[in-house]
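In: structure, please.
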Amino acid sequence: MKRNLFYLAAADFTEAVELKPDDKVDQDDLKVALARQQNNQTAATAPSPQITISGKTADEYMQQGNVYYDNKQYAEALAEYTKAAELEPQNYLPYYNRGNAYDEQGKSDLAIADYTKAIDLNPRYDKAYYNRGITYTKRNNYDLAIADYTKAIELNPQHYNAYGNRGIAYSQQEKYDLALADFSKSISLKPTDGVSYARRAVIYCAQGNKELAVLDEKKAIFLGAKLLMKCE
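Out: The predicted structure is shown next:
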């Protein structure tokens, strides 16, 4: 049992981490946050000009930070996100993005602190819970990871990746029935995701259900996913 699930943790965990750049905040999220801040201004107060540092707005620092992030220049991205946070300390987005950059550098304590700050500023931001859950999982803090994935699911019931990653955490706690349920839910939300079939195949095989494991392996291969192991 342990040998089989080692493959799930070691090989599949890369898949979980690679999901994070897709969750990086885009400019639509930033516009929502800025609009919220503008709506908080009183009608009697004339709108003030955007605050800048060295002539750049928080929006511009965020955009430049995203460019650096996409190019894997994480130190430079951190500097840009920090400037954005200085200009708009009540905006959760710079903290969330900076948390992603810290995580890419392996600075999990700083990443968790920034994700937590983003959550404090916007408790309904499911992406921050999800990414903090990934960081906790990498630290083998499975209870905390499961709590964060569960919150992400509560806020976004269609978040199939959160189900999949929670399934990984459950499998490491040897809660195989819960892991199986989460992988199955992930598949129901996105039937074209071959990785979820590969994950579920490992659990079926570990439970001695070779027939179902082989069916999931075939489905995973058909969808272009790599097998995490082969049930024999």
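
In: switch to C-alpha atoms for all contacts and neighbour counts from now on
Out: Fine.

In: gap between the most centrally placed residue in the chain and Ile112?
Out: Nearest to the mean C-alpha position of the chain, by CA atoms, centre = their mean, lies Asn131 at 3.3 Å. To Ile112, Asn131 is 9 Å away according to CA to CA, to the nearest Å.

In: which residues do those two both contact?
Out: Common contacts of Asn131 and Ile112 (CA atoms under 8 Å, 6 or more residues apart in numbering): none found.

In: all helices of the chain, in order?
Out: Ranges of helices in the chain, per DSSP state H, are 2-18, 27-39, 58-70, 74-87, 92-104, 108-121, 126-138, 142-155, 160-172, 176-189, 194-206, 210-222.

In: one more to line up against the first:
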Amino acid sequence: MASTQVERETCLRKLAQNKMRQGNYSEAIAIITCLLDRHPNNANDYNNRGFVYYQNGELDAALADYNKAIQINPDLAAAYNNRANYYAAKKQLIKAIADYDRAIDLNPLHVRALINRGITFRDLKMYDRALENFDFALRLGQLPGHAWAERGRTHHLRGDWNYAIADYRRALPFFPEGRQKQQIQAWIAEILSPFDF
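Out: Next up is the predicted model:
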């Protein structure tokens, strides 16, 4: 009977994830809220619901859920990364760096936190620190397209256009047609446009 309950909850989590991917945030939130009604001390569910709130633009609700997840489980690296994304969106970059640091301390292989911290260092115009994060993420071998693209953007903003174009071109094969590929192509065009005759 207990395994049936666990299976049902696993199915509900997958359903919530699918609803979120489809952009049906209110249904995803409702499903996760039902799970939390049953298990109010599940840090992962608070973190996941916070992520859906964040995707839906409900930033204050997202922050409340990230804080609750961290209160329940202070070692949940994903919650620190997600809360850092909230702080970065609010331009509270020092708080964001602190939370990315904590996520990476808890999980040194947390590639998303490394890339996000690199972006935040770049926003602070700390380009060398940003590049260190992207280089380490590349060494870990996960999300290489994102790491190459963000490293390229850092070189671009710093004025190292040759490095930027090389990194952008390394990033392109990792992305199918879509928004990310178009963004990288736009950055390449931005560099090359003064040279069009």
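
In: could you export the helices of the first structure as CSV, including distance to Pro49 of the first structure?
Out: Converted to CSV, these look like this (distance: least, CA to CA, whole Å):
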stretch, distance to Pro49 of the first structure
helix 2-18, 39
helix 27-39, 11
helix 58-70, 12
helix 74-87, 12
helix 92-104, 20
helix 108-121, 23
helix 126-138, 30
helix 142-155, 34
helix 160-172, 40
helix 176-189, 44
helix 194-206, 48
helix 210-222, 54
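
In: how about Thr33 of the second structure, what's its match in the first structure?
Out: By TM-score structural alignment, Thr33 of the second structure lines up with Thr82 in the first structure.

In: what number of residues lie near that match?
Out: 20 (other CA atoms under 10 Å).

In: any idea how far Asn141 of the first structure lies from Asp148 of the first structure?
Out: Taken as CA to CA, the span from Asn141 of the first structure to Asp148 of the first structure is 11 Å.

In: ditto for Thr116 of the first structure
Out: 11 Å.

In: those two: which is more packed in?
Out: Asp148 (24 against 20).

In: dump the residue contacts of the aligned partner of the more buried one in the second structure.
Out: Here Asp148 of the first structure is matched to Asp99 in the second structure, going by TM-score structural alignment. The contact partners of Asp99 of the second structure, taken as CA under 8 Å, 6+ apart, are Tyr80, Asn81, Arg83, Ala84.

In: distance of the last one from Glu132 of the second structure?
Out: Read it as Ala84 of the second structure. Taking CA to CA, one finds Ala84 of the second structure at 19 Å from Glu132 of the second structure.

In: returning to that earlier point: now which of the contacts of Asp99 of the second structure would you call buried?
Out: Taking 16 or more other CA atoms under 10 Å as the criterion, what is buried in the contacts of Asp99 of the second structure is Tyr80, Asn81, Arg83, Ala84.
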